[in-house]
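Participant: How does the following fold in three dimensions:
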Amino acid sequence: MTSSIPAVGTRTAEAATLQAVFLDLDGTLVDTEGFWWEAETEVFAELGHILDDTHREVVVGGPMTRSAGYLIQATGAQIGLAELSLRLNASFVARIGRGVPLMPGARRLLAELAAHQVPTALVSASHRTIIDRMLHSLGREHFRLTLAGDDLERTKPHPDPYLTAAARLGVDPARCAVVEDTMTGVTAGEAAGCRVVAVPSVMPIPAAPGRTIVGSLEEVDLSFLRSLITESP
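Facilitator: Down below sits the predicted model:
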């Protein structure tokens, strides 16, 4: 069967079209990275360990299993991975139950993408239960697809979440824009061949060829995202 996807390097009008937008959740659309760190420090304090900020750079943006496993190893805490994951999720859920603040520009961007019927996917390393709770604040209707960290065998920084999102939406990853706030997410998006916009939240993200870095979502709109595909090599 002949592929309908133009060969890499062709400059057809179709090749210059934005096909879909993939958005991260924590720290990108919702201001919750601090919530996760509070949950981690709270649970480990209960276990008799004080977490200092040197650990935060490692755990930010990562899947629960990686973050929890790292913290167990770093502290020597006497707790299993499954039990720790449950306790961290419970602590985080208690915090988001009091309300989830959206990042500046997030609501406007979601509304614009929906108004122009741009296929939009929420792609997160958070667990499905967490995503489903936060969709009440974000609006489930804004997303054609949602992918959680526990929906796949491998999550960020592997490209699998973004490749899966593209496959399920029937789009070419090279014509999709990814918006992420951590190096973990940026690595996943770039490995999938997407055009990545980095909006650093907790930790800085270094400049790199083909990577676009902005100060906040207030700088991101549909015209801006379309331009990334038009300008892609």
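
Participant: can we go C-alpha only for contacts and neighbour counts from here?
Facilitator: Will do.

Participant: Please, where are all the strands along the protein?
Facilitator: Taking DSSP state E, the strands of the chain run over residues 20-23, 120-123, 145-147, 176-180, 195-198, 211-213.

Participant: Report all helices and strands that the fourth one contacts.
Facilitator: Packing partners of strand 176-180 (3 or more Cα pairs under 8 Å, 6 or more residues apart in numbering; DSSP states H and E): strand 20-23, helix 183-191, strand 195-198, helix 222-230.

Participant: That strand: how far from the chain's middle?
Facilitator: Relative to its chain's centre, strand 176-180 lies at 9 Å (Cα atoms, centre = their mean, to the nearest Å).

Participant: if we can go back for a sec, is it possible to get TSV of the strands of the chain that adds mean neighbour count and distance to Met103?
Facilitator: TSV is the format used below for the strands of the chain (neighbours: other Cα atoms under 10 Å; distance: least, Cα to Cα, whole Å):
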stretch	mean neighbour count	distance to Met103
strand 20-23	26	12
strand 120-123	24	15
strand 145-147	19	19
strand 176-180	27	12
strand 195-198	25	14
strand 211-213	16	16
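
Participant: Proceed likewise with the subsequent sequence, for comparison:
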Amino acid sequence: MTSPLPEAEVVGSRLPEAVLFDMDGTLFDSEKLWDVGLDDLARHLGGSLSHSARVTMIGAPLALSMEILHADLGRPDLDVESSGAWLEDRMRELFLTALVWRPGARELLAAVRAARVPTALVTATRRNLVEVALDTLGRENFDAVVCGDEVAHSKPHPEPYLRAAALLGVNPGDCVAVEDSVNGTASAEAAGCPVLVVPSEAPVPAGPRRVHRESLAGVGLPELAAVLRAVA
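Facilitator: Below you'll find the model as predicted:
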């Protein structure tokens, strides 16, 4: 259900000091690609991944996802690093050939850049895969990039969003984070960011610093300004 956003006009409205974008499920419809990769890995390991375990992985760092997978398969003895390396090799193949923008995401990113509002990419995905994705996203579209293997604590910990804000030299409370998952939304909210939540694969509960929409289609600068007003 889309939460009503207050009407906003760009002129006279306070725009965010920066916009902090999640990647998987937010800019790209890539959670479906992770579904493919994780199912392939589960079969490679001799089992099948349950839906409940898959939902728990959304927005989680790679090592935790591998622990969840191994437990789901009844194989906690398996090596997290080996499974993670296998999955990343498979995901690199999928990222090279099958990345698709989510509705409205490319247009929103372009509008933010045209307005010269600083941007960061804040993702739990590791740098080697993010580098592949940036060939489609456009490296020039981000003033900072924070990857899952570049922080001590990944999402849902606030560190990724705190680091992104620090790299841009802005207060997290003056930014808008754009997220799709429970873990990512919790990370941004804990960092103090107002969050525009556009769920992809699983519902995200309401919260005091969260504005929900069903899609980024039609979202532009007025809607981002309205997010700041809605959580003030």
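
Participant: where does the TM-score land?
Facilitator: Remark: TM-score between the superposed chains equals 0.90 [TM-score structural alignment, normalised by the length of the second structure]; 219 aligned residues with a Cα RMSD of 1.4 Å.

Participant: coming back round to it: with respect to Ile205 of the first structure, which of the helices and strands packed on strand 176-180 of the first structure lies nearest?
Facilitator: When those are compared by Cα to Cα, helix 183-191 sits nearest Ile205 of the first structure, at 6.1 Å.

Participant: so what does that closest one touch, helix or strand wise?
Facilitator: So helix 183-191 of the first structure, by 3+ Cα pairs under 8 Å, 6+ apart, packs with helix 160-169, strand 176-180, strand 195-198.

Participant: Go through the ones you listed and name the closest to Gly34 of the first structure.
Facilitator: strand 176-180 (16.0 Å).

Participant: residues in contact with that closest one?
Facilitator: Residues outside strand 176-180 of the first structure that contact it (Cα atoms under 8 Å, 6 or more residues apart in numbering): 18-24, 28, 166, 186, 189, 194-200, 225, 228-229.

Participant: Report the aligned residue range of the second structure for the top helix by length along the first structure.
Facilitator: For the first structure, the helix with the greatest residue count under DSSP state H is helix 81-96. With TM-score structural alignment applied, helix 81-96 of the first structure matches the range 80-95 in the second structure.

Participant: quick one: the matching stretch to chain centroid distance?
Facilitator: So, by Cα atoms, centre = their mean, the centroid of stretch 80-95 of the second structure is 19 Å from its chain's centroid.

Participant: mean per-residue distance, that stretch to the first structure?
Facilitator: Superposing on the first structure and averaging over aligned pairs (mean Cα distance after the TM-score superposition for the first structure), stretch 80-95 of the second structure comes out at 0.8 Å.

Participant: list the buried ones in that stretch?
Facilitator: 80, 83-84, 87-88, 90-92, 94-95 (16 or more other Cα atoms under 10 Å).

Participant: quick one on the thing from earlier: make a markdown table out of the helices and strands packed on strand 176-180 of the first structure and add distance to Ile131 of the first structure.
Facilitator: Listed next are those as a markdown table, based on distance: least, Cα to Cα, whole Å:
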| stretch | distance to Ile131 of the first structure |
| --- | --- |
| strand 20-23 | 12 |
| helix 183-191 | 16 |
| strand 195-198 | 21 |
| helix 222-230 | 24 |
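
Participant: Show me the one of these that comes nearest Thr129 of the first structure.
Facilitator: Per Cα to Cα, nearest to Thr129 of the first structure of those: strand 20-23, 17.7 Å.

Participant: now for the closest one, which elements pack on it?
Facilitator: strand 120-123, helix 160-169, strand 176-180.

Participant: returning to that earlier point: which one among the buried residues of stretch 80-95 of the second structure gets closest to Asp39 of the second structure?
Facilitator: Leu87 (9.8 Å).
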